[in-house]
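Trainee: after the sequence you'll find the predicted model.
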Amino acid sequence: MSTETVAVHAEPLEEASSTLKPVNLKFPITYAVMAMVALGVFALFSPAGAVTRFRLGAPTDFIEIPLAEVPAAPTNWVLGAALAALAVLAFVRAYQRKRLGRWHPVLFGVLFVAAFLVWAGADRGAVIPLVTMLTGALALSVPLIFGAMCGLVGERTGVINIAIEGQLLAGAFLAAVAASVFVNAYVGLVAAPIAGALVGALLVVFAVKYQVNQIIVGVVLNVLVIGLTSFLFSTVLTQNSQLWNARQQLPRLPVPVLSEIPIIGPVLFNQTILVYLMYVIVALLYVFLFRSRWGLRVRAVGEHPKAADTVGINVNRTRTINVIFAGAIAGLGGAFFTVGQGLAFGQEMSAGQGFIALAAMILGRWNPLGAMFAALLFGFSTSLGNTLSTIGTPVPSEVLLMLPYIITIFAVAGFVGRVRPPAANGEPYVK
């Protein structure tokens, strides 16, 4: 072969090598740091001979599971070694410029949490109630999931919804009042989405019709709902709480057979109708958003409204309908604070959950399943902190309070990376 031929064949190889993407070590380094924490803290400082006890069920379960006792130090050395192996695998795949499967961060997170629990409960004289902790995690996640679905539908059409907090609070207020007046929690469940939809209607009037800055409108609506509900609470609800603010609770509806499955049965299938509605809404949104004509229109309006308009899609009408619909979803989430838990309405009882739901939506990359798992991450971390504070751990109580946000920071920095919102998000559309 001549030297000219070799040169001709070498040039494309040089161009191909120069276009290789750089090695991204952010994920592997995050895994490595967490693996070192597991080995250097959880395993090394587990008391010698100590055991950690887990309760995997209740005596009333169809199949009673005895207490699980694990030796703390040996278990954490094994878990730490497994985490280190997963971190090494992440480095290998990074240098090969190949992506890891979704199983990798999930498995890594489960093993890391298991190591933390074994260390935190070692030689404490208490039992870690795993099923109770998981049930609490799901309960704490319900309003976050509804709020994240609300923000997702709105932002997929190009409307930023900062008013999720107000929609959750409005849903909680009207659910409590309606359930109290009619002495029926199901009436409150029907009224809650109406309140959320009304707040959503105010959002589209100013943000879509009059093209006011969407973030400013959302903040103002939050202040409006907080002020209005606080005023009505202090003047009307407290004066005659038996009529306007009596406790009403949705009953639990255990699913036959499924609710008897050990561990997951009591957590997933012994819930109220509100939780079952959450399952349905997340599944339907995922299917319709990516597999239906409606979903295609919604995503087109959020990504390129001008192109959507040229093919006959009414952009502002699509935004209006979907933002109001999204507000109804958030209203359902607000019902969990009152009729979902059997509580009377209290001032500002949403306590910033709308903003956490917004963070869960971003963490989930504007995908219903991703947002749901992100909300579950928040709920689990909060439930984990509550559980550990009751059994007594070497972790300071202030750190336990920060735990949901610490876990979220690790998730954003190590497991998610850069996220991209819909291209036309926050931009008003004018023909």
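Mentor: Thanks, I have the structure now. Numbers count the residues shown, from 1 in each chain.
Trainee: going forward, measure contacts between C-alpha atoms and count neighbours the same way
Mentor: Fine.
Trainee: tell me the spacing between the spatially most central residue of the chain and S350.
Mentor: Centroid-nearest residue in the chain, with C-alpha atoms, centre = their mean: A375, separated by 1.0 Å. When distance is defined by C-alpha to C-alpha, to the nearest Å, A375 is 15 Å away from S350.
Trainee: re the thing from before, distance from the helix or strand where the residue nearest to the centre of the chain lies to the middle of the chain?
Mentor: Using DSSP states H and E, A375 falls within helix 368-391. Between the centre of helix 368-391 and the centre of its chain there are 8 Å (C-alpha atoms, centre = their mean, to the nearest Å).
Trainee: equivalent analysis for stretch 128-141, please.
Mentor: So, by C-alpha atoms, centre = their mean, the centroid of stretch 128-141 is 15 Å from its chain's centroid.
Trainee: put this next to the first one:
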Amino acid sequence: MDPILTPFLAATVRTATPLAFAALGEQVGERAGVIFLGLEGAIIAGCLGAAIASGAGPLAGFAGGILAGVLVSALFAAFVIGLRADQIITGTAITMFGLGLTGAVHRGLFADAGASTGGTAATVGPVAIPGLSQLPILGPALFAQPWPTYLLYGLVPALAWWMRGTHAGLALRATGAHRDAAAAAGIRTRRVRTLAVLFAGAMGGLCGATLVLAQVGTFTEGMSAGRGFIAIAIVVLGRWAVWGTAAAALVFGGAFALQYLFQATGWDAPYQLFLGFPYLLTLTLLAVQRTRTGAPAELGRP
């Protein structure tokens, strides 16, 4: 096993997993014409929900995280789809509300554990697949991961097939391409948009649950750390395609994993440089990709 490359690739896949969950959910929402800017709020809610519910076991933790994300997205959908509120303003408000509420709830529940951290969660460890995990270099990176990563391996092709090969996927894309024409064809566009947003919230909650239960092991205030906004950028860079979104998430996973690579090589540099690199990469790639090729025509319409 390569002492540097293999751990870097493993860290890339591990850190890309929650990003990919969030980005794929956001992509479904945007395919219906809705920018779920409250994704960051759904992620942090999923983090706290998973930490609290994991007292009943890891599976309960994941269920709690997903449920928390769905509740955040339901609040967003009530305003944006039900009341036709502005998507950007509502999403920003939902995110700020989520960050504030989770902080307040966390401090109330874990007041004795400190101001910002506390509540050790029941975590899931790596699951090595016999045979495949022994492959050189890529084996440990791809096939010795926690089970949410394997769930992602199945989700990507399944979602790509669903978007292109089912009537429901066609209805979703038609709603995002031309809502009025889709409605005239008998598609219940309001229901399609609502379900798409709820799915985005569920994936945001799963992202948060994965952060807590498969990586960090505890809840920390603000631990979403802008991943919701990075996930939105990933959708743009992936050109609103499932496989493109997954590939872009892997790139950003590598950006987050660079800190482990530089530590392994002994490069002495401020750790803040490594922490800030994914966000610098976001700005750089968005500046390079100026066109919105592949964007749904109805994106952002009330």
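Mentor: Here it is on my side, so go on. Because the structure is a prediction, the values reported are computed rather than measured.
Trainee: re the thing from before, tell me the contacts of the residue nearest to the centre of structure 1?
Mentor: Contact analysis of A375 of structure 1 by C-alpha atoms under 8 Å, 6 or more residues apart in numbering lists 141, 144-145, 148, 357, 360-361.
Trainee: mapping onto structure 2, list which of those remain contacts.
Mentor: Contacts conserved in structure 2 for the contacts of A375 of structure 1, counting by both residues aligned by TM-score structural alignment, their matches' C-alpha atoms under 8 Å: 141, 144-145, 148, 357, 360.
Trainee: CSV please, covering the residues you listed and showing neighbour count.
Mentor: Converted to CSV, those look like this (neighbours: other C-alpha atoms under 10 Å):
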residue, neighbour count
S141, 27
L144, 33
I145, 34
A148, 36
A357, 30
A360, 29
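Trainee: quick one: secondary structure of A413 of structure 1?
Mentor: Of the three states, A413 of structure 1 takes helix under DSSP: H, G, I helix; E, B strand; the rest coil.
Trainee: same deal with the one 5 residues further on?
Mentor: Classification of R418 of structure 1 using three-state DSSP returns coil.
Trainee: how about it, what's its partner in structure 2?
Mentor: Aligned counterpart of R418 of structure 1 in structure 2: T291 (TM-score structural alignment).
Trainee: would it be right to say that F219 of structure 2 lies in a helix?
Mentor: No: counting by three-state DSSP, F219 of structure 2 is not found in a helix; it is strand.
Trainee: OK, contacts around it?
Mentor: 47-48, 51, 117-121, 212.
Trainee: list the ones among the contacts of A375 of structure 1 that fall in helices.
Mentor: Residues of those located in helices (DSSP state H): 141, 144-145, 148, 357, 360-361.
Trainee: who touches T338 of structure 1 in this structure?
Mentor: 172-173, 175-176, 247-249, 344-345.
Trainee: of those, keep whichever come out buried.
Mentor: 172-173, 175-176, 247-249, 344-345 (16 or more other C-alpha atoms under 10 Å).
Trainee: restricted to helices, list the residues you listed.
Mentor: Going by DSSP H, the helices hold 172-173, 175-176 from those.
Trainee: show me what Q27 of structure 2 lines up with in structure 1.
Mentor: Going residue by residue (TM-score structural alignment), Q27 of structure 2 aligns to L152.
Trainee: quick one: that match and M361 touch, right?
Mentor: Yes: counting by C-alpha atoms under 8 Å, L152 of structure 1 touches M361, with 6.3 Å between them.
Trainee: now do the shared contacts for these two.
Mentor: What both L152 of structure 1 and M361 touch, as defined by C-alpha under 8 Å, 6+ apart, is the set N367.
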